[in-house]
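pasting the structure only:
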């Protein structure tokens, strides 16, 4: 027998599917929402409805409400000759918050992890070479987490991109501790890591 009415239990189950949200936390979140007025609940649910209109940028795979390009790829002021490869969308946002990078991005959608079945064909590499050639890219920055999976992906991408003539392949400087996540780096550390990036050997 369910502890709560079906409608409430369904919402608890939905919150429970989110990363880092256990059963008790899911219940607390739902109870918080239930205590709010109807206007708050309507606005809150409306934000979820709006997410159904989100598309993926055809160039970098970033989230976008436009049909083709995200606001970054569509910005004529961005330097199209520098391309920064990141693992996920939140890594892009963290780098943007440093306000030091004016190039374009390419979201891989993960890093190599054979134990979890993430092989090169699972990454967003299909249009990467075309983007590099089309935009006459001169530098590719591998802005991946300095952990085992990130290092393995950097090694693979370095070999994958080496045959392309005229590009420099760099990585973030060692200001980021081994095993850390870009997502949790402070803006100063990340800005320094970008500014002092070095070529991949």
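Structure received. This structure is a prediction, so every number in the text was calculated from the model and none was measured. Residues are numbered from 1 along each chain as shown.

all contacts plus neighbour counts: C-alpha atoms, from now on.
Fine.

who's in contact with residue 182?
With contacts defined as CA atoms under 8 Å, 6 or more residues apart in numbering, the neighbours of residue 182 are 91, 94, 144, 145, 176, 190.

any idea which element the second one lies in?
In other words, residue 94. Applying DSSP states H and E as the criterion places residue 94 in helix 89-97.

against which helices or strands is that helix packed?
strand 103-107, helix 187-195 (3 or more CA pairs under 8 Å, 6 or more residues apart in numbering; DSSP states H and E).

change it to 6 Å
Contacting helix 89-97 under the criterion 3 or more CA pairs under 6 Å, 6 or more residues apart in numbering; DSSP states H and E is no other helix or strand.

neighbour count and distance to residue 133 added to the contacts of residue 182, as a markdown table?
Listed next are the contacts of residue 182 as a markdown table, based on neighbours: other CA atoms under 10 Å; distance: CA to CA, whole Å:
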| residue | neighbour count | distance to residue 133 |
| --- | --- | --- |
| 91 | 20 | 24 |
| 94 | 17 | 27 |
| 144 | 24 | 22 |
| 145 | 24 | 26 |
| 176 | 18 | 30 |
| 190 | 25 | 28 |
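
try this one side by side with the last:
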């Protein structure tokens, strides 16, 4: 195999979910593409990598300081859905059933990986709730051990705000499942049947 082709295949294979066979198909397809289309693809990837930023309000990916969701006056800004990653946000958005805003943590608490509360956007969430403009916080976090740890940590941080309704999505989602990989119908059901958190004193 050509060294140049091998290098291209190796780079494609670094992408999640792309095996060497798929990487080879992608490389061969790239070779057949119009040169202008290849240049446009390269430019788009470069711009995405170097110009994308995080929304100053919710930590979602954005082209500007505030993402389209946080900038939309028709969204219910008093309801915040807390998710681990941007992919989870996109999965919920694809259901077209949720009209509130989001808060992206950037991960979950995982001592084994050296990720503590300070590495996540938890303080930013608490500040929003403390502002007094939030009525409900929906905790849409995975049911993995790390997810549950994060869930209870946030619940403990927010228990001093009794006027804010704390809810979790219905647990029809399997243990350890990430929202990003759950179908839209299941996510819709989980949101519609969310349950209120019993606060511990």
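Done, it's in. Remember, predicted model here, so these are calculated numbers, not experimental data.

TM-score of the superposed pair?
A TM-score of 0.88 describes the superposed chains when it is computed by TM-score structural alignment, normalised by the length of structure 1; 197 aligned residues with a CA RMSD of 1.9 Å.

which one among the contacts of residue 182 of structure 1 gets closest to residue 167 of structure 1?
Distance to residue 167 of structure 1 across these (CA to CA) is lowest for residue 144, with 18.4 Å.

show me what the strand ranked longest in structure 2 is packed up against.
What stands out as the longest strand in structure 2, according to DSSP state E, is strand 76-83. Using 3+ CA pairs under 6 Å, 6+ apart as the contact criterion, the secondary-structure elements in contact with strand 76-83 of structure 2 are strand 100-104, strand 136-139.

a markdown table for those, including distance to residue 81 of structure 2 and mean neighbour count?
Listed next are those as a markdown table, based on distance: least, CA to CA, whole Å; neighbours: other CA atoms under 10 Å:
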| stretch | distance to residue 81 of structure 2 | mean neighbour count |
| --- | --- | --- |
| strand 100-104 | 5 | 23 |
| strand 136-139 | 5 | 23 |
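
tell me the SS of the equivalent of residue 26 of structure 1 over in structure 2?
Aligned counterpart of residue 26 of structure 1 in structure 2: residue 23 (TM-score structural alignment). Of the three states, residue 23 of structure 2 takes helix according to DSSP: H, G, I helix; E, B strand; the rest coil.

next one: residue 50 of structure 1
Reduced to three states with three-state DSSP, the structure at residue 50 of structure 1 is helix.

show me what it lines up with in structure 2.
Using TM-score structural alignment, residue 50 of structure 1 pairs with residue 47 in structure 2.

number of residues surrounding that match?
Using other CA atoms under 10 Å, residue 47 of structure 2 is surrounded by 11 other residues.

now swap in residue 9 of structure 2 and tell me
Residues lying near residue 9 of structure 2 (other CA under 10 Å) number 22.

which SSE is it in?
Judged by DSSP H and E, residue 9 of structure 2 forms part of helix 3-12.

buried ones in that helix, by neighbour count?
8, 9, 10, 12 (16 or more other CA atoms under 10 Å).

same question for stretch 62-69 of structure 2.
Of the residues in stretch 62-69 of structure 2, 62, 66, 67, 69 count as buried by neighbour count, 16+ other CA under 10 Å.

so can I have TSV of the contacts of residue 182 of structure 1 showing distance to residue 117 of structure 1?
Putting the contacts of residue 182 of structure 1 into TSV (distance: CA to CA, whole Å) gives the following:
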residue	distance to residue 117 of structure 1
91	22
94	27
144	19
145	19
176	27
190	30
